[in-house]
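Q: I need the structure of the sequence given here:
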Amino acid sequence: MAWTGRFSDFNDVSYAAESSDRRTKYPKSDIVKNTTLTKLENLHPGISSPAVAGIILTKDVPKCIQSKKNPGTERYLMSFVLRDAPSCFVNVTCWGTELGIKDIAAKFAISDIVQLSNVQVQPKSYDGYEDKYKPSTPMSFNITFSENHSNIDHYSGPEADFLHGLQNVPIKANNDYYILEDVIAHGQSLSGEHINLLTVVRRIGPVKDITTKTGKKTKRCELKLMDETCASFALILWESDMIDIAQSWVALDTVLFIADVRVSYDEFRATMVSTADSKTIFTVNPDTLEAHSLYQFAHSQNFVEQEGTTGQSDPPLESITDIYTVSKLMDMKKERTDQWKPTIYGIIFAYLSHFDVDGDTSRVLRYRCQKCRQTVSENTGYACSNPECSNGILNTFSSTVDNTKPSVEYSVPVSWSDQTGTIDYCSIDGDVAQQMIGIKAEEFPKVSFQRKTQVKWTHLLEKRKVHFKLSRSVGEAGKVFLKVLSCKSTDAEEFQYTIQ
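A: Here you go, the predicted model:
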């Protein structure tokens, strides 16, 4: 998908709907225009009563805790993240009475531009609490706001437009995220961790009132996300401003960069899900190449909504028409090894030059835990190493217990060749391999060597029309995946015509 400019074609989805009704309750006089402000990058513990301005990236709901100084009394607090530059954002904690903190929470919303004055700058605490419960920030300090001594107001000074633009800049590197395919198929080891995602909103579920086991009443909303590799992935929102904000998002028109979202294995659904918590920060419609490409992809698909779908979202084979040589395919793979580029779908006409199905069976088959899909091996007794899975690392698979047998599927290493070269380290997986081999994967170990050799020479050095998908995994050193979507025989005329 070609880059055609900035996000001028995105719907202007903002948080105004969530905050406009609140602002009507307060007079315009509370909006300050200028004062002596200190940039976050120039703050340090000990600085005397500074004033700062920035955009609110996220905020949590007011909380009540027991006072340590005055046992038997309660204190209220609320936290939010303030940002005044792409690489400068900080946690702010407001302390005060119940009425004061709830008033601040109601008056100021995510994406508001605010000014704080007479605040305290304190070094970060490294007791583990912040890493576990607060958003990760690049600053070495936090800001403390006191209802009795500090002030917070809306800000519309000379920096307001610049600060407003920061809401479309992700707080992490543009390519620092996982694709959903990786999270589902290989991410069980990530269960319980916080990761970054770049996704499109596919569906927004209703807001539900929930009563917890302890009797607490809360709200819950579930969204379905998607990207180029996965048609549906659950995101769960619990009571927070984000539930209200999410109601203004538009399916297939809203791209999200989600920083530090918690992923976990859902035993009931038998798949991975994500949950926004106190560490999570959303960037809506981020102004990046990767986000723009994903937006275009979402609008190029004809989706049929299927509740609970977690499989691939690959286009129909008949819609894939671009033809490449093996040499060009190798170049595109190398490009994606060096840097992120959009997923490519295409066709090659090539010979199957390596198809060693009569070799080591362990190199032809792949075993997975039936519950969580974690890859398991014979060397460990097919033990599942995912601690979140009920099979668990301490459980081993037994032939007498049906629900703990590993599932088995094909993953056959192959090479493809044409007149321009040979590409190695490819594989034919799953149903595509089973259709070619003509033997169910679970029956393959029992097949004789002679039969396997016969299958090998049925396909080796034969002309094939191969539909493929080339995609890159996460990070600077992300792995590049070449997935065979279809492998069919082709006649000599079509083969000769297409390679000229």
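Q: contacts and neighbour counts: CA atoms only from here.
A: Noted.
Q: from Val201, how far out is the residue lying closest to Leu116 once chain neighbours are set aside?
A: For Leu116, ignoring the flanking residues on the chain, the nearest one in space by C-alpha to C-alpha, 6 or more residues apart in numbering is Ile152 at 4.6 Å. Ile152 sits 33 Å away from Val201, going by C-alpha to C-alpha, to the nearest Å.
Q: surely Asn142 meets Val119?
A: No: contact criterion C-alpha atoms under 8 Å: Asn142 and Val119 do not qualify, at 10.3 Å.
Q: how is Ile152 assigned, secondary-structure-wise?
A: Following DSSP: H, G, I helix; E, B strand; the rest coil, Ile152 is assigned to strand.
Q: end to end, how far does stretch 67-80 reach?
A: By C-alpha to C-alpha, one end of stretch 67-80 lies 21 Å from the other end.
Q: buried set for that stretch?
A: For stretch 67-80, a neighbour-count test (16 or more other C-alpha atoms under 10 Å) marks Arg75, Tyr76, Leu77, Met78, Ser79, Phe80 as buried.
Q: would you agree the last one is in contact with Ile55?
A: No: Phe80 is not in contact with Ile55 according to C-alpha under 8 Å; the separation is 10.1 Å.
Q: here is the second sequence; please produce its structure so I can put it next to the first one:
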Amino acid sequence: MYSDAGVKHVSLKALGPGMTNVMIVGTIIAKQNPRMVKKAGGPSEDRGVFSFTLRDSPYDFINVSCWGGENFLNGLANKFHIGEVVDIINPKVTLRQAGEQDTRFRPSVTSPFQLTMSENQSRITHHEGDDVPEYLSLLKLPTKPASDFFTLADIHTNGASMHSETVDLLTVVRSVGPVRSISAKDGRRLITREVVVFDQTSNGLTIQLWCIDIVNRADHWRPRETVLFLADMRVEWNMYKRSIMASDGNRTVVTENPDTPQAVALLRYARTAPIQATAILDHLANSLPDPSSIRQVMTVQQLLDRAMDRSQDDAQFTALIYCLINNLNLDGCSRVIVSRCSGCQLPLEDENSCCVNLECPIGSGARTPMVDTSFDLRVTLVDHTGSLENCRLIGSAAERVLNCSLDEFMAMSLDAKTQLKWQLLLQRCAARVMVLRPSSDNPRPLVSLLACSLAEPSQLTSCIPIY
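A: Purely as a prediction, here's the structure:
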């Protein structure tokens, strides 16, 4: 049996091969579920391993393997979790072998050694002492270079060629799904949950969590507020959802709210970023500097065909359509103007309403309430091949198309609004639009009208494509 007599506390940096009677203090930063090895001799011969990764400084982390019977290993796995500070007493210290197969299934570490614990020779306990906060601060440091990661746009663009590869990602939580229990092929019950994350390049990627500790820690993740550095996530094509996903594995290390400049910048972006499909389209439409540069002519049907073409990599595209506007309700009961929270762009009932989105800094009371008011119209564009219904005409684009400001429109009489409507309604127009392709959030393409002007007959005859 082990004995604590003569045990000496050493750091990971001071480890040497064959050292005995040592104690290492560190924070558990990753963990794998226990894995049993069945033997022909029967249950009494069953033996398995429980592995985790320990860190005791910004630069030093090591993999630990605990060997023993099923009850012993399950007891350890249920007692010690990611984010806890522990004492490892009297482990066996050995050199990691270059190219060792086991390293392909465990997190990348900086230590040249590995620690092995056995049921009768070693011990692990929760650490007690004034230095616990110092060890817990290590949870904010990624285990990979903070500036070296894939963007979600990289994953969506190249995901098919990256199938089963592992990547590093810096993301922020968009939504956290419920915990689910499913049956594995071997009869085991597995716990899983899906989390959707986003970054500055994409509004969403679904990640599937399998590590029970990470599944449970996700209970405390908050949309737009929790940044995740995901080291060694596996990229996979999900046949059921027909989309690229990522999932954690035995090599994955999840760093919550990392203390890096890149994470700070992402968090700043995430708090007000458009993440719903309609909000993204509106953001793109308002940020396009010069709609007159759109010159690729399409019919309505050509636009729809391209929008639904899964072989295209671009998430959005623009087009010039020669068409009729046959729906432009400026003087009826349809909504023409919308008030939004300036923090999260959530629509409000009116300009005097408060934001009820508790995930928004304004809605949570962390910032002074402010309201943005703008045009919010829906129009229908029609040509000889079909129609585009519910095209969005919002903000500054609506002011350009209507040739009046929001204040000027609000001051108009009903007759003046009717006259304004008929300047465009049922007229042949050159409409410049932006199209957002379908996604898991929105099964149909979204279209925003960016600019519109009356078209000369000569333009119509020379530019309308024959479809």
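Q: give me the TM-score for this pair.
A: After superposition, the two chains reach a TM-score (TM-score structural alignment, normalised by the length of the second structure) of 0.61; 330 aligned residues with a C-alpha RMSD of 4.2 Å.
Q: among the buried residues of stretch 67-80 of the first structure, which are located in strands?
A: Of the buried residues of stretch 67-80 of the first structure, the ones assigned to strands by DSSP state E are Arg75, Tyr76, Leu77, Met78, Ser79, Phe80.
Q: tally of neighbours for Arg22 of the first structure?
A: 14 (other C-alpha atoms under 10 Å).
Q: ranges for the helices of the stretch 1-150 of the second structure?
A: 70-79, 132-136 (DSSP state H, counting those that start in this stretch).
Q: now mean neighbour count and distance to Pro258 of the second structure too, for the ones you listed, in TSV please.
A: Compiled in TSV, these are given as follows (neighbours: other C-alpha atoms under 10 Å; distance: least, C-alpha to C-alpha, whole Å):
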stretch	mean neighbour count	distance to Pro258 of the second structure
helix 70-79	15	25
helix 132-136	16	12
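Q: out of the ones you listed, nearest to Ile337 of the second structure?
A: Nearest to Ile337 of the second structure, of all the helices of the stretch 1-150 of the second structure, is helix 132-136, at 49.8 Å by C-alpha to C-alpha.
Q: against the first structure, where does the closest one fall?
A: Mapping helix 132-136 of the second structure onto the first structure (TM-score structural alignment) gives residues 160-164.
Q: average gap between that stretch and the second structure?
A: Taken over the aligned residues, the distance from stretch 160-164 of the first structure to the second structure averages 1.6 Å (mean C-alpha distance after the TM-score superposition for the first structure).
Q: how far out from the middle of the chain is that stretch?
A: Centroid separation between stretch 160-164 of the first structure and its chain, computed with C-alpha atoms, centre = their mean, to the nearest Å, is 27 Å.
Q: adding distance to Asp305 of the second structure, write the helices of the stretch 1-150 of the second structure out as JSON lines.
A: Shown next, in JSON lines, are the helices of the stretch 1-150 of the second structure (distance: least, C-alpha to C-alpha, whole Å):
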{"stretch": "helix 70-79", "distance to Asp305 of the second structure": "53"}
{"stretch": "helix 132-136", "distance to Asp305 of the second structure": "53"}
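Q: looking at those, spot the one closest to Gln296 of the second structure.
A: Across those, closest to Gln296 of the second structure is helix 132-136 (C-alpha to C-alpha), at 55.7 Å.
Q: what does the closest one contact?
A: Defining contact as C-alpha atoms under 8 Å, 6 or more residues apart in numbering, one finds that helix 132-136 of the second structure is touched by Gly26, Thr27, Asp56, Ser57, Gly83, Glu84, Val85.
Q: filter these to the buried ones?
A: For the contacts of helix 132-136 of the second structure, buried by 16+ other C-alpha under 10 Å: Gly26, Thr27, Asp56, Ser57, Gly83, Glu84, Val85.
Q: what lines up with the third one in the first structure?
A: For Asp56 of the second structure, the aligned position in the first structure is occupied by Asp84, per TM-score structural alignment.
Q: look up how far Ala105 of the first structure lies from its match.
A: 20 Å.
Q: ok, Glu181 of the first structure next?
A: Going from Glu181 of the first structure to Ala105 of the first structure by C-alpha to C-alpha gives 37 Å.
Q: before we move on, what about Thr36 of the first structure?
A: 25 Å.
Q: now Phe80 of the first structure
A: Distance from Phe80 of the first structure to Ala105 of the first structure, by C-alpha to C-alpha: 10 Å.
Q: same question for Asn285 of the first structure.
A: 25 Å.
Q: just to revisit the earlier point, could you redo the buried residues of stretch 67-80 of the first structure as CSV and give each row distance to Leu256 of the first structure?
A: As requested, those are exported to CSV (distance: C-alpha to C-alpha, whole Å):
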residue, distance to Leu256 of the first structure
Arg75, 35
Tyr76, 31
Leu77, 28
Met78, 25
Ser79, 22
Phe80, 19
